[in-house]
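1. Let's see this in three dimensions:
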Amino acid sequence: MRIATYNVNGVNGRLAVLLRWLAESQPDVVCLQELKAPDEKFPATAIAEAGYEAIWHGQKSWNGVAMLSRVGTPIETRRGLPGDPDPAQSRYIEAAVNGVLIGGLYLPNGNPRPGPKFEYKMRWFEALTTHAADLMATGMPVVLAGDFNVMPTERDVYKPERWLEDALFAPEARAAFAGLMAQGWTDALRTIHPDETIYTFFDYFRNAHARNAGLRIDHFLLSPSLAPKLVDAQVDREVRSWEKTSDHAPVWIEIADKPPRRRKAG
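-> From the prediction side, this is the model:
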């Protein structure tokens, strides 16, 4: 099963790009972020015509998350993050699809730092960590996917010295991510690309995409029961070069039905 995450930066304004990518890449499940549309404006008909069932949690002008599936109806288990310090913001949706529990999330940006927005980011991170621990305790195959708005290490940011004061690279945010990972989650993209410079976001300014001056802020975290089934993880980087595209590129993982066989050493 191929599971993707894509911050579309406006689902209606980028609908042509989204539909083209769905047709070309054909992911089985997609977590979307930054819909920037209320529930009634979600393009459900166009997405259904593309072959996907969908659930969504919209918000006028800002935020918004959705989950699309072409391998069975997403069985929604949660809409909104438990303990969200501002539940009016649509940032989390969770559903079971084809035997896997998937949490699609859009973690707050947090800028400017310091200030109320950064404080909200850290409180949201704390709530996510608490919920993630509850999910981990179930022993179920779980994926946490989406725009985490954090670069975990210096390898995940172009010229890290320029980001030292930014909320996405703040020591507090990186420590929160490390604390989440310490529960036993597997970073899928870094597992497949342990030493590679690989980014998922490229600013619209300063020709960032062409210069490969990016950030890795879109992540897949896999629970221990699912991590052994990881086959591949990639970024559809070329989508970032399309006309009227998002500043994020789609990211996807491939999960096998069974753990892949490993060749024995020697």
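2. When you work out contacts or count neighbours from here on, use the C-alpha atoms and nothing else.
-> Noted.
3. Would you mind measuring from I55 to G13?
-> 19 Å (CA to CA, to the nearest Å).
4. Please say which of the two ends up with more neighbours.
-> I55 (22 against 16; other CA atoms under 10 Å).
5. Which helix or which strand is home to that one?
-> strand 53-57 (DSSP states H and E).
6. Give the other helices and strands that that strand contacts.
-> Where contact means 3 or more CA pairs under 8 Å, 6 or more residues apart in numbering; DSSP states H and E, strand 53-57 is packed against helix 44-49, strand 65-69, strand 92-97.
7. L180 is nearest to which of the ones you listed?
-> strand 92-97 (16.4 Å; CA to CA).
8. could you point out the longest helix in the protein?
-> In the chain, assigned by DSSP state H, the helix with the most residues is helix 116-138.
9. Isn't N7 up against P250?
-> Yes. Between N7 and P250 there is a contact at 7.3 Å, judged by CA atoms under 8 Å.
10. With distance to S246 added, can I get the helices and strands packed on strand 53-57 in JSON lines?
-> Shown next, in JSON lines, are the helices and strands packed on strand 53-57 (distance: least, CA to CA, whole Å):
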{"stretch": "helix 44-49", "distance to S246": "18"}
{"stretch": "strand 65-69", "distance to S246": "15"}
{"stretch": "strand 92-97", "distance to S246": "20"}
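11. so which of those is the most packed in?
-> strand 65-69 (a mean of 26; mean count of other CA atoms under 10 Å).
12. what sits against C31?
-> By CA atoms under 8 Å, 6 or more residues apart in numbering, C31 lies in contact with 3-6, 65-68, 104-105, 145-146.
13. farthest pair in these?
-> Within the contacts of C31 (distances taken as CA to CA), the two that end up farthest apart are I3 and V65, at 15.2 Å.
14. host element of the closest residue to P250 other than its chain neighbours?
-> Of all residues not flanking P250 in the chain, Y6 sits nearest, at 4.6 Å (CA to CA, 6 or more residues apart in numbering). Taking DSSP H and E as the criterion, Y6 maps to strand 2-7.
15. For that strand, give me every contacting residue.
-> With CA under 8 Å, 6+ apart, strand 2-7 has contacts from 27-34, 104, 145-147, 218, 246, 248-255.
16. Now do whichever helix or strand comes after the longest helix of the chain and strand 2-7, the angle between them.
-> Using DSSP H and E, the helix or strand that follows helix 116-138 in sequence is strand 142-147. Interaxial angle of strand 142-147 relative to strand 2-7 (axes from the mean of the first three to the mean of the last three CA atoms, to 10 degrees): 30 degrees.
17. What residues sit buried inside whatever helix or strand comes next after strand 142-147?
-> Later in the chain than strand 142-147, the nearest helix or strand by DSSP H and E is helix 171-181. Across helix 171-181, burial judged by 16 or more other CA atoms under 10 Å covers 173-174, 176-177, 180-181.
18. run this one through as well so I can compare:
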Amino acid sequence: MRIATYNVNGVNGRLPVLLRWLEETKPDIVSLQELKAPEEKFPLQAINDAGYNAIWQGQKSWNGVAILARGMEIKELRRVLPGDPEDSQSRYIEAWINDIVIACLYLPNGNPAPGPKFDYKLQWFERLMTHAKELFESGLPVVLTGDFNVMPTELDVYKPERWGDDALFRPETRAAFHKLMEQGWTDAVRKLNPGKTIYTFWDYFRNAYGRDAGLRIDHFLLSPSIDKRLLNAGVDRHVRGWEKSSDHGPVWIELSEQ
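-> I've put the predicted structure just below:
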């Protein structure tokens, strides 16, 4: 089974790229972030025609998350991260698919930092940790995936000395990520590629993709029962080079059958 995560940076504007990638790689389950589309503008027909069922939570102009499944039923579990009933940003959706809990998230960017946006990022992180702990302790097979907007270590960022004040790399952000990991989650990509430089995002400016000046901010965190099934993990880096592509590349894991 192949599970993928992809920040599409606008699901309608990048739809040809998304559909081309789906046809090329045929992932079984996909989590999407940054739809940048309201509920009614999600391209469900095109997704269905590609062979996928879908659930989504849209938001006009910003944010938005979705989960796709190829030929499998999707049972939605929740579409909001608990802990703040006033939070109106579409950043989390969770489903039960093929006996796995798939939690798709789009963690806030947080810039400029310090400031209100950075405070919101850290508050959202705290809410995520609380809910993730409940998921982990449930004993269920859980995949926590999406755009975390965090580079956990210096290995995950091109020229880390330039990023010290950025919300994605500030000590508070990395500390929050490591605190989450201490619950017992496995970073799938890093587990299979220790010490290797791997990026999932390349800015549109300064030929970042051509120079491979990237960041690793899209992650797969696995609960123990899923970790035992992990076979492979990687990034479809070439997709970032396609015309009108997102500034992220799709990230994926492969799991053995139960």
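19. What does the superposition give as a TM-score?
-> Superposed pair, TM-score by TM-score structural alignment, normalised by the length of the second structure: 0.99. Supporting alignment: 258 aligned residues with a CA RMSD of 0.8 Å.
20. still on that earlier bit, compile the buried residues of helix 171-181 of the first structure into TSV and extend it with columns for distance to M151 of the first structure.
-> Formatted as TSV, these follow (distance: CA to CA, whole Å):
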residue	distance to M151 of the first structure
A173	9
R174	7
A176	11
F177	9
L180	14
M181	13
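21. now, which of these sits nearest Y158 of the first structure?
-> Using CA to CA, R174 is the member of the buried residues of helix 171-181 of the first structure that sits closest to Y158 of the first structure, with 15.8 Å.
22. The closest one pairs with which position in the second structure?
-> Counting by TM-score structural alignment, R174 of the first structure lines up with R174 in the second structure.
23. Skipping adjacent residues, who's closest to that match in space?
-> P152 (5.4 Å).
24. Which parts of the stretch 151-266 of the first structure are strands?
-> 186-187, 218-222, 230-235, 251-255 (DSSP state E, counting those that start in this stretch).
25. Let me have those in CSV, extended by distance to D86 of the first structure.
-> As requested, the strands of the stretch 151-266 of the first structure are exported to CSV (distance: least, CA to CA, whole Å):
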stretch, distance to D86 of the first structure
strand 186-187, 27
strand 218-222, 22
strand 230-235, 31
strand 251-255, 27
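26. Tabulate the ones you listed (a markdown table), appending distance to A167 of the first structure and mean neighbour count.
-> Listed next are the strands of the stretch 151-266 of the first structure as a markdown table, based on distance: least, CA to CA, whole Å; neighbours: other CA atoms under 10 Å:
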| stretch | distance to A167 of the first structure | mean neighbour count |
| --- | --- | --- |
| strand 186-187 | 21 | 19 |
| strand 218-222 | 15 | 24 |
| strand 230-235 | 23 | 19 |
| strand 251-255 | 22 | 22 |
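27. And those: which comes nearest N111 of the first structure?
-> strand 218-222 (17.3 Å).
28. circling back to that earlier point, nearest to H209 of the first structure, of the contacts of C31 of the first structure?
-> Out of these, the member with the shortest distance to H209 of the first structure (by CA to CA) is Y6, at 16.4 Å.
29. quick one: the alignment partner in the second structure of the closest one and Y52 of the second structure, what's the gap?
-> In the second structure, the residue equivalent to Y6 of the first structure is Y6, according to TM-score structural alignment. Distance of Y6 of the second structure to Y52 of the second structure, given as CA to CA: 15 Å.
30. Kindly report the same for P160 of the second structure.
-> Distance of P160 of the second structure to Y52 of the second structure, computed by CA to CA: 39 Å.
31. Let me see the contact set for V30 of the second structure.
-> With contact set as CA under 8 Å, 6+ apart, V30 of the second structure has these partners: 3-6, 67-69.
32. so which strand or helix has it?
-> strand 29-33.
33. mean shift of that strand relative to the first structure?
-> Mean deviation of strand 29-33 of the second structure relative to the first structure after superposition (mean CA distance after the TM-score superposition for the first structure): 0.3 Å.
34. Give me the angle between that strand and strand 52-57.
-> 30 degrees.
35. What angle do strand 251-255 and strand 29-33 of the second structure make with each other?
-> Going by the same axes, to 10 degrees, strand 29-33 of the second structure is angled at 160 degrees with respect to strand 251-255.
36. Where does strand 29-33 of the second structure end up in the first structure?
-> Counting by TM-score structural alignment, strand 29-33 of the second structure corresponds to 29-33 in the first structure.
37. So what would you say the end-to-end distance of stretch 142-154 of the second structure is?
-> 27 Å.
38. try stretch 72-85 of the first structure
-> 32 Å.
39. now do stretch 160-180 of the first structure
-> By CA to CA, one end of stretch 160-180 of the first structure lies 22 Å from the other end.
40. thinking again about what came up before, the match of Y6 of the first structure - how many residues pack around it?
-> 25.
41. next one: Y199 of the second structure
-> Going by other CA under 10 Å, the residues that sit close to Y199 of the second structure add up to 25.
42. what's the nearest residue to it if we skip its chain neighbours?
-> What sits nearest to Y199 of the second structure in space, not counting adjacent residues and going by CA to CA, 6+ apart, is R216, at 4.3 Å.
43. For the one you found, give its distance to L168 of the second structure.
-> When R216 of the second structure is compared with L168 of the second structure (using CA to CA), they lie 10 Å apart.
44. which residues do the two both contact?
-> With CA under 8 Å, 6+ apart as the test, R216 of the second structure and L168 both reach 150-151.
45. List the residues that contact the closest residue to D236 of the first structure other than its chain neighbours.
-> Distance criterion CA to CA, 6+ apart; nearest residue to D236 of the first structure, sequence neighbours excluded, is P250 at 5.4 Å. P250 of the first structure sits next to 4-7, 200, 235-237, 239 when contact means CA under 8 Å, 6+ apart.
46. now with 7 Å?
-> Shown in contact with P250 of the first structure (CA atoms under 7 Å, 6 or more residues apart in numbering): 4-6, 235-236.
47. Good, we can wrap up now.
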